[in-house]
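Novice: output the structure for:
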Amino acid sequence: MGTFHFFKKYRQHILFYVLPSSLVLLFGFQNCGRGFSADEFSSTSLNSISGGISDKVCVSTSPVGQALVRKLNRAELNFSLQDLLEVTGDYTVGIAPDASDVSGFTNNAENLQLDSDYVYALMNMTEKAVGDALKKTNSPYLQCAAGQNAACAKQKLSELGKKAYRRPITTAEETLLMDIFNKSQAQSLSFQDSLGFAMQRVFMSPVFLYRSSYSGIVTARGVKLSSHELATRLAYFLWSSVPDAELLAAADSNQLSTPEQIQVQVKRLMASPKADRFIRNFTREWLGMQKLQAAVRTGLTDDLKKDMQEETERLMLAVAREDRSALDIINADFSYINANLATLYGISGVAGTDFRKVEFSPLQVPRRGLLTQGSLLTITSSPTETKPVARGSQILNGITCNPPPPFPDGLTVTPLADSPNSNLTITERMAEHRKVGTSCYNCHKEMDPVGLGLENYDQIGRFRTTYASSGNPVDATGSIRNVAFQGGMQLVDILAQQNDFKRCLTKKLMTYAIGRSMTTADQCAIQTIGDDFVAQKRTFSDLIAAIVMSEQFLYNQTSSRGE
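Specialist: Predicted structure coming up:
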């Protein structure tokens, strides 16, 4: 049927033929897996990257962290359907948002569980996606050289199955799909309707919905990913979607077995527009951009919030697309702004809604990198004033990965009372947190001085030297790791010179790439890669290649099912 409304008409057919086998397999595919001992970290693969690594290689005798069975998250599922079926809709609107409470990323296996509500939403989603694909004019799935018959259906389903399952389809899988097609035909359904049911079964299979990392060779270091599992991990890291034909062909022919072969594919994938998905999604989740759109501030319009987020993502895209040093993420002396942001930043000569590159130093604008952008400064403020505690926490947790001590159990916190002396600066008020002997001391002695160093930027990121409410001069004296600084520019200098940001960015990227939390077993790799590949002499692609070449990416600790 041209409009593909048969799913409604034949809903019982779906429930009888497609859903039962999917339910059994899906619920039987939840996280499992036991540990597998591994050898010490090796720098062989990293040395294959241009320039090699330094002599400061730490040595770990711990196994790589364990990767669990991992379900596709909402973004990955939607992009996979779009790329496989060549459709453009947003098919995941009926699925609840993914949680990000573990590691901050929604692709973490510990977040991605499945229940009956999800399965029924998946059924509706795949109906719509397959329907859109088949109702397209001259849909390739309906083009059959020798007529629309079982032989054509088998070819179409085998081709789709290989792409969706990210490996050659087995005889048993092919037989199952053809059984659904043949039973549909036996009930006098059209070729299009019968093929549609079988196609839907492809997307309700756990082989499509879950990613594996346990079928490769067992070595002293762990289970090495098979060539098809490696192709899948690469594609979902850099494209948030399935491998394309070229990457699958490389896996088929075992052309992902050397560092040089892998680097060729990394470079190709990063050059594709699909890599923007990775950059944008990583940036949003790493920095907590979802909080920006919910923010309410005086002077903060919906358009300005969108522009703030776009500025942040464009800087990250520039670092990746221009293959700049990863240090530019926090140290770039430029940004991409439009008239809205130019007004906010006090920059003249920028008109219209289009974004353009602006160099800061020639204009003597006190901004560099992410930390002085309106987006981060806004989400770490309250509606009426800045929040040095939140700003310090954001930097310690997300930028340096040196969080303050955990909140003590049973501690009752009483907010600071407003001082009767309204002329006290926020620096003087915050000093109450850091009185030795108080319950606040251990945490706030680390957070407050970092956040106070950004006091020159108000609650939506405007630069100021005095407080509008009192006229008092702003005191932007701060310190981090016992190093004193004055204002945001000096803070950026310190972060660019120390190793904390380098290792933290590596940790965040590796967490996102593999889809699991990092453990102490991974610290050696994080230290080695961060210290050597987040540097002025290195590029962003060097950093990505180093992560892909790490044992954390190429191996799995478990010898059972798991990613």
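Novice: okay, CA-based contacts and neighbour counts for the rest of this
Specialist: Fine.
Novice: skip the chain neighbours and tell me the closest residue to Leu157.
Specialist: In this structure, Leu157 finds its nearest non-sequential neighbour in Met199, 6.8 Å apart by CA to CA, 6 or more residues apart in numbering.
Novice: that neighbour reaches Val130, doesn't it?
Specialist: Yes. Counting by CA atoms under 8 Å, Met199 does reach Val130; the two are 7.0 Å apart.
Novice: between those two, which is the more surrounded one?
Specialist: Using other CA atoms under 10 Å, the more surrounded residue of Met199 and Val130 is Met199, with 25 against 21.
Novice: and Thr438, how many neighbours?
Specialist: Thr438 has 10 neighbours, counted by other CA under 10 Å.
Novice: how about the strands in this structure?
Specialist: Under the criterion DSSP state E, the chain contains strands at 70-71, 210-211, 218-219, 222-224, 334-337, 356-359, 477-480, 483-486, 555-556.
Novice: those strands: which one's closest to Ser325?
Specialist: If you check each of the strands of the chain against Ser325 by CA to CA, strand 334-337 wins as the nearest, at 13.6 Å.
Novice: tell me which other helices or strands the closest one touches.
Specialist: On a contact count with 3 or more CA pairs under 8 Å, 6 or more residues apart in numbering; DSSP states H and E, strand 334-337 meets helix 302-321, strand 356-359.
Novice: a markdown table for these, including mean neighbour count and distance to Leu341?
Specialist: Shown next, in a markdown table, are these (neighbours: other CA atoms under 10 Å; distance: least, CA to CA, whole Å):
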| stretch | mean neighbour count | distance to Leu341 |
| --- | --- | --- |
| helix 302-321 | 20 | 7 |
| strand 356-359 | 15 | 11 |
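Novice: following up with a second sequence; could you model it the same way so I can compare the two?
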Amino acid sequence: MTASEYNNTVAHLLGTSLRPADGFPAFGAKGFDANASALSSLSQVLVQGYYDAAKKLAEDAFSSDAQRAAILVCDPAESADAGCARDIIERFGLRAFRRPLEEAEVERYVAQYTHALTALEMSPVQAVQHVVRTLLTSPSFLLRVEIGPDSKRAPGALNGHEIASRLSYLLWSSLPDEALFDAAARDELATEDELRSQVDRMLADPKSAAFLQNFFGQWLGTRTLPSHDADTSLFPVWNDDLKGAILEQANAYFGEFMTGGRPWSEFLTAPHPESPLLAPLYANDPEGGRGGFLTLPAFLTLSSRADRTSPTSRAKTILVQLFCVPMAPPANVDIPELGAASGDGVPIDNVRKQLEKHRESPDCASCHDVLDPIGLSLENFDPIGAYRTEYPNGDAIDASGTYDGTEFQDISGLLPELQRAAESGACPSEQLFAYALRRTPTSEDRRALEEITARWDGGTIAVLVKEVVTSEAFRLRPARDEAQ
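Specialist: You can find the predicted model right below:
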């Protein structure tokens, strides 16, 4: 599990407000946090963190009547034998491991309960707490385990509980709820209709806020907004309240495409959710001068530096994140900071002029010729997303350019060209596929991705989720070599 998934899982499993994973070491994933390649090995520091967290979580889970009652489905003190403890272990174990415990596992944990009563001289409730702590350190709790194909299914098929976990960690970043566990137990998640119905139900649940934060937040970068800063000497309206409002607006915007019925074809043009706190950023907007993701304060801020805009960063984010265009700097080239090319050390006021100097280097020109027209088209928006017509030094802003043969005066003239590039919807499909499958798509996934994109046809993100979860890639385990 990722740090976010761990915190959400223990919150829903135990009713705790503790967030122990905030102190875990980062995995350093390439792409999404949940990429399995980054989660396949555990450092000793992380393992110790899991053990320390389990102790604190178990203590917290038994510290209040409400939390304790959610675990103690019966009173172990009133049971002459370990029958009540067995019921508790089976019930709690199902939710902790996201699957029914095997009989041998139940017996092992019941034996641990009995040992705690006798050898450790614990009370029945303390003994249950001791077992809960142990369950929270098991690989079956800490890892997203998919054991193997169900003998009743075709080879490679996931069983109901494995599908339930895939769904819940995709849309809630947490364990399944009772409805998903029940559907898994009744073997209902094998049908496409049931999967689509579950997606609708789960996206309507408040827990789907985790999907906004973790999928959109990682894909389009908004998750980093809380740690982003602007130079308050240059932008005095910047503060934590404004930053919070920028993030809330972005999440509300994403939500319109997830559950609000707005099609992806409008992602670059849709009106922005209103926010009174953001009024200072919109105060100087010309009529009809703003709309779509690219003029959201969230995007404009995150793709800027603290003291100035970064057209190169804005353009690279658009091409790489929205269009999945692979970009890498030329090999063996030492790329200087913008402004270093002139060597005068003067603060950058007119970014366009500095970029023109940057392009004088043949090593830099190859990338900047592609990036600069896109990035400079947004120069009317400052580093915190407010509209402007001139630079700090008084120079008039020139946001014009030529991209792929199309001349434009500012972003409004470039948008039709960018919309055409986004029409296929291939990039969102690829991003969601990678997030849902917890791995980078390979060449073998190309056909599946093309089919998902064609069926989605640029509809809502909810429809795209349904296409991904009903695909064979999501529902089946990849074929494995028997020799492995």
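Novice: tell me which of the strands of structure 1 sits most buried.
Specialist: Of all the strands of structure 1, strand 555-556 carries the top mean neighbour count, a mean of 29, counting by mean count of other CA atoms under 10 Å.
Novice: once aligned to structure 2, how far is that strand on average?
Specialist: For strand 555-556 of structure 1, the mean deviation from structure 2 after alignment is 2.8 Å (mean CA distance after the TM-score superposition for structure 1).
Novice: so where in structure 2 does that strand end up aligned?
Specialist: Under TM-score structural alignment, the match for strand 555-556 of structure 1 in structure 2 covers residues 476-477.
Novice: run the chain-centre distance for that stretch.
Specialist: Mean-position distance between stretch 476-477 of structure 2 and its chain equals 23 Å (CA atoms, centre = their mean, to the nearest Å).
Novice: for Cys152 of structure 1, which of the strands of structure 1 is the nearest?
Specialist: Using CA to CA, the strands of structure 1 put strand 210-211 closest to Cys152 of structure 1, at 27.7 Å.
Novice: the closest one aligns to what range in structure 2?
Specialist: The aligned range for strand 210-211 of structure 1 is 143-144, by TM-score structural alignment.
Novice: which other residues reach that stretch?
Specialist: Residues from elsewhere that reach stretch 143-144 of structure 2, judged by CA atoms under 8 Å, 6 or more residues apart in numbering: Met1.
Novice: equivalent analysis for stretch 89-99 of structure 1, please.
Specialist: 73-75, 77-78, 82, 105-106, 111-112, 118, 121-122, 125-126, 128-129.
Novice: so how far is Tyr457 of structure 1 from the aligned partner of Thr295 of structure 2 in structure 1?
Specialist: In structure 1, the residue paired with Thr295 of structure 2 is Thr372, using TM-score structural alignment. Distance, Thr372 of structure 1 to Tyr457 of structure 1, by CA to CA, to the nearest Å: 8 Å.
Novice: helices of the stretch 451-563 of structure 1, start to end?
Specialist: Taking DSSP state H, counting those that start in this stretch, the helices of the stretch 451-563 of structure 1 run over residues 487-497, 499-514, 523-533, 540-549, 551-554.
Novice: repeat for the stretch 201-350 of structure 1
Specialist: 206-209, 227-238, 245-252, 259-271, 275-287, 290-293, 302-321, 328-331, 339-345.
Novice: deepest-packed of those helices, please.
Specialist: Comparing those by mean count of other CA under 10 Å gives helix 227-238 as most buried, with a mean of 25.
Novice: next one: that helix to chain centre, how far?
Specialist: 15 Å.
Novice: closest one to Thr175 of structure 1 among the strands of structure 1?
Specialist: Evaluated with CA to CA, these place strand 210-211 nearest to Thr175 of structure 1, the distance being 20.8 Å.
Novice: what's the mean deviation for the closest one versus structure 2?
Specialist: Relative to the matching residues in structure 2, strand 210-211 of structure 1 has an average distance of 1.4 Å after the fit, by mean CA distance after the TM-score superposition for structure 1.
Novice: tell me who's in contact with Ala54 of structure 2.
Specialist: Each residue near Ala54 of structure 2 by CA under 8 Å, 6+ apart is listed here: 133-134, 136-137.
Novice: over to Thr114 of structure 2?
Specialist: So Thr114 of structure 2 contacts 82, 127 (CA under 8 Å, 6+ apart).
Novice: what's the match for it in structure 1?
Specialist: Taking TM-score structural alignment for the superposition, Thr114 of structure 2 sits opposite Asn182 in structure 1.
Novice: so how far is Lys445 of structure 1 from that match?
Specialist: 70 Å.
Novice: ok, now Leu292 of structure 1?
Specialist: 27 Å.
Novice: before we move on, what about Ala476 of structure 1?
Specialist: As judged by CA to CA, Ala476 of structure 1 and Lys445 of structure 1 stand 16 Å apart.
Novice: comparing the two, which shows the higher neighbour count?
Specialist: Ala476 (21 against 18).
Novice: close enough to count as contact, that one and Tyr457?
Specialist: No. The pair Ala476 of structure 1 / Tyr457 is not scored as a contact, 9.4 Å apart, by CA under 8 Å.
Novice: what's near enough to touch the aligned partner of Met270 of structure 1 in structure 2?
Specialist: Residue pairing (TM-score structural alignment): Met270 of structure 1 is matched to Leu203 of structure 2. Each residue near Leu203 of structure 2 by CA under 8 Å, 6+ apart is listed here: 171, 259, 462.
Novice: quick one: Leu203 of structure 2 and Val465 of structure 2, what's the gap?
Specialist: 10 Å.
Novice: what is in contact with those two at once?
Specialist: With CA under 8 Å, 6+ apart applied, the contact sets of Leu203 of structure 2 and Val465 do not overlap.
Novice: reformat the contacts of Leu203 of structure 2 as TSV; add distance to Thr301 of structure 2.
Specialist: As requested, those are exported to TSV (distance: CA to CA, whole Å):
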residue	distance to Thr301 of structure 2
Leu171	27
Thr259	26
Ala462	27
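Novice: between those residues, which sits nearest Pro336 of structure 2?
Specialist: Ranked by distance to Pro336 of structure 2 (CA to CA), those are led by Leu171 at 41.6 Å.
Novice: what sits against Leu363 of structure 1?
Specialist: Contact analysis of Leu363 of structure 1 by CA under 8 Å, 6+ apart lists Ile347.
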